[in-house]
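K.L.:
Sharing a sequence plus its predicted fold:
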Amino acid sequence: MRDGKVVDARPARDFTRTSLVGAMGSVAKEEDAAKAGDFISKRTGAAPRVTARPPAQADAMELSAHRGEVVGLAGLEGHGQTAMLLQIYSAKPLAGIRMAGRGGRGASVDAPVALVAGDRQNDGIFPLWSIARNIGIRSIRAMRMGPLIDSRREDEMAEAWRARIKIRTPDIHDNILSLSGGNQQKALFARALGSDAEIVLMDDPMRGVDVGTKQEVYGIIRDEAAKGRTFVWYTTELDELKNCDHVYVFRNGRIVADLPRDQLTEEKVLQSSFTEDA
């Protein structure tokens, strides 16, 4: 099914992964975003945009994320990945103030930060608001006209991101709950990517989202990273790590491995997640 309609029906044995993804609306290209030969490290002599170390772990391995990098957080669920994202978010510059290396609580960032929540119902959407207002809330300072919000600017931003990220709705003024789950998640991405944030934190945002939506968002993440945005991405799906330049594996609240993309394998991630000596 796609958009409330049955778009294909056949015996399960007649589907392949490619045909199933294609039927769901994905580009369905069998391309590997993690080809070792295509990997070029972005870690030059420039200082990282983000540094963080797990709380109360002075001797622990440190996370760093540089300009234009997509950094993945892996390991068994509940081993400190979300806590690390919140730790980084708490170190964000104050509204309207750019402070190089502002830090606290074991983390430091040098640019504005946005967070894409994985639990959209509890931590992401504003259920009484329209789609446009949900998208624009992170950019409210840029849409002010005196003490009020300029509704024209809010609508222009929402329409631009509706087109770019392909949010399926007849009207951006409809309530956010009128959207499917995948399109609600797209609205949260539009909120973050349409803002001034140069560092985007993602807390397993693709869980439960359809394959077609995932492929569309992966492409946008790669495009934005190529323009210089930095992403720190916690995911519980091993396949999503192939979109990352570096992957930090967590175990028992500690970072236990840093795997650049050309060294990333499922075996290494699993070994680091379960054993003391990865």
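P.N.:
In hand now; what should we look at?
K.L.:
C-alpha only now, for contacts and for neighbours.
P.N.:
Noted.
K.L.:
in the stretch 101-250 of the chain, which spans are helices?
P.N.:
For the stretch 101-250 of the chain, helices defined by DSSP state H, counting those that start in this stretch occupy the ranges 131-136, 151-165, 181-193, 211-226.
K.L.:
Redo those as TSV? Include distance to residue 233.
P.N.:
Listed next are the helices of the stretch 101-250 of the chain as TSV, based on distance: least, Cα to Cα, whole Å:
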stretch	distance to residue 233
helix 131-136	20
helix 151-165	19
helix 181-193	13
helix 211-226	10
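K.L.:
Most tightly packed of those helices?
P.N.:
helix 131-136 (a mean of 27; mean count of other Cα atoms under 10 Å).
K.L.:
which secondary structure elements does it contact?
P.N.:
Packing partners of helix 131-136 (3 or more Cα pairs under 8 Å, 6 or more residues apart in numbering; DSSP states H and E): helix 151-165, helix 181-193.
K.L.:
that older thread, the helices of the stretch 101-250 of the chain: which one's closest to residue 17?
P.N.:
Across the helices of the stretch 101-250 of the chain, residue 17 has its closest neighbour in helix 211-226 (10.6 Å, Cα to Cα).
K.L.:
Counting by contacts, list what the helix or strand containing residue 272 packs against.
P.N.:
Here residue 272, judged by DSSP states H and E, is contained in helix 266-274. Packed against helix 266-274 by the contact rule (3+ Cα pairs under 8 Å, 6+ apart) you find strand 246-251.
K.L.:
try it against this one:
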Amino acid sequence: MSAVEVNRARALEGVAHGFLGRRGGVSTGLVAGLNVGTGSQDDPAAIAENRRRAADAILPGARLVTLYQVHSPDAVTVLEPFEERLRPRADALVTDRPGLLLGILTADCAPVLFADREAGVVGAAHAGWKGAIGGVTDSTIAAMEALGARRERIAAAIGPCIARASYEVDDGFFRRFAEHDPANERFFADGGRAGHHQFDLEAYVAHRLAAAGLRTVEMLGLDTYADESRFYSFRRATHRGEPDYGRQVSIIGLGA
């Protein structure tokens, strides 16, 4: 049995966390590996076992909570575990309660983990392009502040996501960001085809975190699309015409 691969950030050292990929799970077929996505066509028993392994790799004995992610800017505060069927529709969650693991599922979107060690407050956000431009990271920071965190103390790390070289977008996508802020043009490079561009989601999310007042922001620089052996990718599966794709999980929590 292969071990669960855990990618950690120096910025979050001392806090139980990890950006996981597809290695170390029991799923087979198109979603082979550590698939944790209940929205996939995978065997529910395999997904449950993968989630158990993921949680144990970060903080054994802790309870993993995740969301029904909808590409929104919304953050929720978690004070106690909730059942999977009662997951809130939101894209970020924060807590100050030990023994809870906050989990974000991704398959190209950017997972962002946050921690204010001094206040004992952590957060996790799902930042696809819609959530990122909509302010999901700002909402996460505000929710952490409501629990006693201070943004100048919050450290954040951006985990595996689709990289600029793999993320071709059209003119309409480019204009949406340019109209939001003309300075956003710097996150786009010329694409290989007329009317297309390469978007740097990771750099854009890092910019939003810094603009919000965070002093410590780390980018792991891991491309989900290009590294098939380590990560699931919605866009890669789409380009291949595959009928299903897996999701990886990024987790952070407070020890007892």
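P.N.:
Here it is on my side, so go on. All of these numbers come straight from a predicted model, not from anything done at the bench.
K.L.:
Could you get me the TM-score between them?
P.N.:
Put the two chains on top of each other and the TM-score (TM-score structural alignment, normalised by the length of structure 2) is 0.27; 121 aligned residues with a Cα RMSD of 6.1 Å.
K.L.:
Which one of the helices and strands packed on helix 131-136 of structure 1 lies nearest to residue 259 of structure 1?
P.N.:
Proximity to residue 259 of structure 1 (Cα to Cα) singles out helix 181-193 among these, at 26.1 Å.
K.L.:
Same list (the helices and strands packed on helix 131-136 of structure 1) but as JSON lines, adding distance to residue 234 of structure 1.
P.N.:
JSON lines is the format used below for those (distance: least, Cα to Cα, whole Å):
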{"stretch": "helix 151-165", "distance to residue 234 of structure 1": "21"}
{"stretch": "helix 181-193", "distance to residue 234 of structure 1": "15"}
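K.L.:
so which of the ones you listed comes closest to residue 63 of structure 1?
P.N.:
It's helix 181-193; of these, that one is closest to residue 63 of structure 1 (Cα to Cα) at 21.8 Å.
K.L.:
which SSE is residue 103 of structure 2 in?
P.N.:
Taking DSSP H and E as the definition, residue 103 of structure 2 sits inside strand 100-106.
K.L.:
Quick check: next helix or strand after that strand?
P.N.:
strand 110-116.
K.L.:
helices and strands around the next helix-or-strand element following that following strand, which ones?
P.N.:
Counting by DSSP H and E, the next helix or strand C-terminal to strand 110-116 of structure 2 is strand 121-127. On a contact count with 3+ Cα pairs under 8 Å, 6+ apart, strand 121-127 of structure 2 meets strand 92-95, strand 100-106, strand 110-116, helix 136-146, strand 248-253.
K.L.:
Put together CSV for the ones you listed, with distance to residue 218 of structure 2 and mean neighbour count on each row.
P.N.:
As requested, those are exported to CSV (distance: least, Cα to Cα, whole Å; neighbours: other Cα atoms under 10 Å):
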stretch, distance to residue 218 of structure 2, mean neighbour count
strand 92-95, 18, 29
strand 100-106, 17, 28
strand 110-116, 10, 29
helix 136-146, 14, 23
strand 248-253, 15, 30
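K.L.:
want to throw these into a markdown table with distance to residue 45 of structure 2?
P.N.:
Formatted as a markdown table, those follow (distance: least, Cα to Cα, whole Å):
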| stretch | distance to residue 45 of structure 2 |
| --- | --- |
| strand 92-95 | 25 |
| strand 100-106 | 18 |
| strand 110-116 | 25 |
| helix 136-146 | 31 |
| strand 248-253 | 16 |
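K.L.:
Figure out which of these is closest to residue 63 of structure 2.
P.N.:
Taking these one by one with Cα to Cα, strand 100-106 is closest: 5.1 Å.
K.L.:
by how many degrees do that closest one and strand 248-253 diverge?
P.N.:
For strand 100-106 of structure 2 against strand 248-253, the angle by axes from the mean of the first three to the mean of the last three Cα atoms, to 10 degrees is 160 degrees.
K.L.:
helices or strands next to strand 100-106 of structure 2 in the packing?
P.N.:
Using 3+ Cα pairs under 8 Å, 6+ apart, strand 100-106 of structure 2 sits against strand 63-65, strand 92-95, strand 121-127, strand 248-253.
K.L.:
so which of these gets nearest residue 103 of structure 2?
P.N.:
Closest of those to residue 103 of structure 2 is strand 248-253, at 4.5 Å (criterion: Cα to Cα).
K.L.:
Next, the angle strand 121-127 makes with that closest one.
P.N.:
Strand 248-253 of structure 2 runs at 160 degrees relative to strand 121-127, counting by the same axes, to 10 degrees.
K.L.:
follow-up on the earlier one: now the helices and strands packed on strand 100-106 of structure 2 as a markdown table including distance to residue 110 of structure 2?
P.N.:
A markdown table is the format used below for those (distance: least, Cα to Cα, whole Å):
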| stretch | distance to residue 110 of structure 2 |
| --- | --- |
| strand 63-65 | 18 |
| strand 92-95 | 12 |
| strand 121-127 | 5 |
| strand 248-253 | 10 |
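K.L.:
Nearest to residue 196 of structure 2 among these would be which one?
P.N.:
Judged by Cα to Cα, the one of these that comes nearest to residue 196 of structure 2 is strand 121-127, at 21.9 Å.
K.L.:
In the very next helix or strand once past that closest one, which residues are buried?
P.N.:
Counting by DSSP H and E, the element after strand 121-127 of structure 2 in chain order, helix or strand, is helix 129-134. The neighbour-count check on helix 129-134 of structure 2 (16 or more other Cα atoms under 10 Å) flags 129, 131, 132, 133, 134 as buried.
K.L.:
Relative to residue 126 of structure 2, how far out is residue 133 of structure 2?
P.N.:
Note on residue 133 of structure 2: its distance to residue 126 of structure 2, by Cα to Cα, to the nearest Å, is 12 Å.
K.L.:
Ok, residue 54 of structure 2 next?
P.N.:
If you go by Cα to Cα, the gap between residue 54 of structure 2 and residue 126 of structure 2 works out to 17 Å.
K.L.:
Of the helices of the stretch 101-250 of structure 1, give the one that comes closest to residue 202 of structure 1.
P.N.:
helix 181-193 (9.2 Å).
K.L.:
by contact count, what packs against the longest helix anywhere in structure 2?
P.N.:
Across structure 2, the longest stretch assigned as helix under DSSP state H is helix 44-58. If you count contacts as 3+ Cα pairs under 8 Å, 6+ apart, helix 44-58 of structure 2 packs onto strand 16-20, strand 63-65, strand 248-253.
K.L.:
Strand 100-106 and that one, what's the angle between them?
P.N.:
Put simply, helix 44-58 of structure 2 runs at 120 degrees to strand 100-106, going by the same axes, to 10 degrees.
K.L.:
what's the distance between residue 197 of structure 2 and residue 176 of structure 2?
P.N.:
Counting by Cα to Cα - residue 197 of structure 2 and residue 176 of structure 2 are separated by 13 Å.
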